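Q: need a structure here:
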Amino acid sequence: MSQLNITVIGATGMAGSAIVQEAVKRGHTVTAMARSENDLAALAKKVAGIHTMAVDAFQVPAEDWHAADAVVDAFATDPAHAYLHIDLATRLVAELRGTNKPRVVFILGAGSLQTGADHHLVVDDLRKLPGSDQFIAIPESQYIELQFLRSVKNVNWVGISPSRDFTAGPATKVLMGTNTLLHNAAGQSHTTAGTMAVAVLDEIEQPQHRQTRFTVADK
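A: Predicted coordinates:
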């Protein structure tokens, strides 16, 4: 596989840092983007050879996006600012309309996946949980983000959703699906950040999906 230039937004978060590590392990050139200089410095000590950009992704000029072969949106925020998931997706799309490069990979939530015999959305179950008002804005916003992306036909994008439980941890063998919440043979619906990172890099290196969303889980 030839070396690619990969930019990771939210590179110091759980998913972003795992993706940075996997990309470097595979020999790619990585630009790690985050708002905190201190967090980026800590990541650079852990993962040698990365380029870092301490910047708000909303302030990045278009030419920086176009310089990458792939951009991974692993942006994370608190529920009070959940709308920024939608805002960042719309900004990236606006900057990249009518292009085939870079490939943009959006890390989406599990809330937009279907589950149950009636194929209802996972976010509907999440709303029923005690205390859901403290977090529900995140899966709701990521569902709206996916709805927006599905209308985009002139940007080279792909979305990837984890399973219901998305936690730190090393990669396992990967289960893959499309729009239905996955469970492994033990009935668990779980994705580690390591598994997500492997799925992201596999998709960047050998694209199997275009302008659609798929989902991955730990096997």
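
Q: hey, let's count contacts and neighbours off CA atoms from now on
A: OK.

Q: what about the strands in the protein?
A: When assigned using DSSP state E, the strands of the chain occupy the ranges 5-9, 29-34, 51-54, 70-73, 103-107, 114-115, 120-121, 157-161, 165-167, 174-177, 190-192, 213-218.

Q: now tabulate the ones you listed in TSV and tack on distance to residue 19.
A: As requested, these are exported to TSV (distance: least, CA to CA, whole Å):
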stretch	distance to residue 19
strand 5-9	8
strand 29-34	10
strand 51-54	14
strand 70-73	9
strand 103-107	11
strand 114-115	26
strand 120-121	27
strand 157-161	13
strand 165-167	14
strand 174-177	15
strand 190-192	11
strand 213-218	14
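
Q: reformat those as a markdown table; add mean neighbour count and distance to residue 135.
A: Listed next are the strands of the chain as a markdown table, based on neighbours: other CA atoms under 10 Å; distance: least, CA to CA, whole Å:
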| stretch | mean neighbour count | distance to residue 135 |
| --- | --- | --- |
| strand 5-9 | 25 | 22 |
| strand 29-34 | 23 | 22 |
| strand 51-54 | 17 | 27 |
| strand 70-73 | 25 | 20 |
| strand 103-107 | 25 | 17 |
| strand 114-115 | 18 | 19 |
| strand 120-121 | 16 | 16 |
| strand 157-161 | 25 | 17 |
| strand 165-167 | 17 | 14 |
| strand 174-177 | 16 | 25 |
| strand 190-192 | 24 | 19 |
| strand 213-218 | 25 | 21 |
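
Q: second chain to compare with the first, below:
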Amino acid sequence: MKIGIIGATGMSGQKIYHEAQARRHEVTAIVRNREKAQQLLGADAHLLVKDAFNLTFSDLADFDVIVEAFSVPIGKHLGYLHLDIAAHLVHLLRNQATPRIIFILGAASLLNDQNTPFLESIKKAPGAEAWIDTPATQAYELELLRTATNVNWTGISPSLNYVDGPKTEYVRGENHALFNNAGKSEVNSGTLATALLDEIEQPQAKQTRFTVRNAD
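A: Predicted coordinates for the structure are as follows:
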């Protein structure tokens, strides 16, 4: 498949790029900085160098799947850009069967056992006002996507603790946060990349969100 990754130089994007390559997909990193992308992904990485907000439908039309792995620095009050990029891509891809678009969403919109989003408890954390805009806006991003009934979208949320690490076996769920027997909700970036590529190759979630955690 032809897969384009927006934000391919980030923690998620790098792992997804390499996992897609390992599975012999035709993968393109959609990035703003050519030199940074070549340093992180390899000098021979296939690149589309363009700001994501300037992408047009013609830029995306030849892909089978677009992965939106866009991220912003925490604490810079730029969380609103998650909503902006989602709105831009939804606008471009309305009423199109392809490319399918997969959004990497935050964990704050996952539900606890009282069916309440974890965002509500996260807001109460000490010093949350300095960084809450990012998880809050990613929760709003999911709400936006749920209204996009004429867009071929899927969302994936990491577990509550999302860390850079190698791929493992994983457990998959839907809208509730997943915990192991020790009460830990954690997923590695490599594990998320594996689950995302599995979803690309064997689609199960259409116009909905799913979540994963490390199996161990």
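
Q: so after superposing, what's the score?
A: The TM-score (TM-score structural alignment, normalised by the length of structure 2) is 0.95; 213 aligned residues with a CA RMSD of 1.2 Å.

Q: and residue 182 of structure 2, how many neighbours?
A: 7 (other CA atoms under 10 Å).

Q: what does it correspond to in structure 1?
A: Matched to structure 1 by TM-score structural alignment, residue 182 of structure 2 sits across from residue 186.

Q: separation between its match and residue 219 of structure 1?
A: 9 Å (CA to CA, to the nearest Å).

Q: and residue 140 of structure 1, by the same measure?
A: 27 Å.

Q: ditto for residue 201 of structure 1
A: 18 Å.

Q: thought residue 20 of structure 2 was touching residue 14?
A: No: the pair residue 20 of structure 2 / residue 14 is not scored as a contact, 9.9 Å apart, by CA atoms under 8 Å.

Q: who has more neighbours out of these two?
A: Taking other CA under 10 Å, residue 20 of structure 2 and residue 14 do not tie; residue 20 has more neighbours (25 against 22).

Q: trace that one over to structure 1, please.
A: In structure 1, the residue matched to residue 20 of structure 2 (TM-score structural alignment) is residue 23.

Q: ok, the counterpart of residue 134 of structure 2 in structure 1 - how many residues close by?
A: Superposed on structure 1 with TM-score structural alignment, residue 134 of structure 2 falls opposite residue 138. Using other CA under 10 Å, residue 138 of structure 1 is surrounded by 22 other residues.

Q: for residue 138 of structure 1, what are its contacts?
A: Residues in contact with residue 138 of structure 1 (CA atoms under 8 Å, 6 or more residues apart in numbering) are 78, 79, 82, 83.

Q: tell me which of these persist in structure 2.
A: Counting by both residues aligned by TM-score structural alignment, their matches' CA atoms under 8 Å, the members of those that carry over to structure 2 are 82, 83.

Q: can I have the buried ones of the contacts of residue 138 of structure 1 as a PyMOL selection?
A: Of the contacts of residue 138 of structure 1, the buried ones can be selected in PyMOL as follows, counting by 16 or more other CA atoms under 10 Å:
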select buried, resi 79+82+83
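
Q: between the contacts of residue 138 of structure 1, which is nearest residue 170 of structure 1?
A: Minimum distance to residue 170 of structure 1 across those is 24.6 Å, recorded for residue 78 (CA to CA).

Q: residues in contact with residue 121 of structure 1?
A: Contacts of residue 121 of structure 1 (CA under 8 Å, 6+ apart): 111, 112, 113, 114, 115.

Q: how many neighbouring residues does residue 139 of structure 1 have?
A: Around residue 139 of structure 1 there are 23 residues (other CA under 10 Å).

Q: excluding sequence neighbours, find me the nearest residue to it.
A: Leaving aside its chain neighbours, residue 139 of structure 1 sits nearest to residue 111 (5.1 Å; criterion: CA to CA, 6 or more residues apart in numbering).

Q: which residue lines up with residue 213 of structure 2 in structure 1?
A: That one, residue 213 of structure 2, aligns with residue 217 by TM-score structural alignment.

Q: er, residue 7 of structure 2 I mean
A: So, by TM-score structural alignment, residue 7 of structure 2 is matched to residue 10.

Q: ok, now residue 71 of structure 2?
A: So, by TM-score structural alignment, residue 71 of structure 2 is matched to residue 76.

Q: mind checking how far that match is from residue 115 of structure 1?
A: From residue 76 of structure 1 to residue 115 of structure 1 the distance is 24 Å (CA to CA).

Q: for the most centrally placed residue in structure 1, what are its contacts?
A: Centroid-nearest residue in structure 1, with CA atoms, centre = their mean: residue 107, separated by 1.7 Å. Remark: with contacts taken as CA under 8 Å, 6+ apart, residue 107 of structure 1 is in contact with 72, 73, 74, 75, 159, 160, 161.
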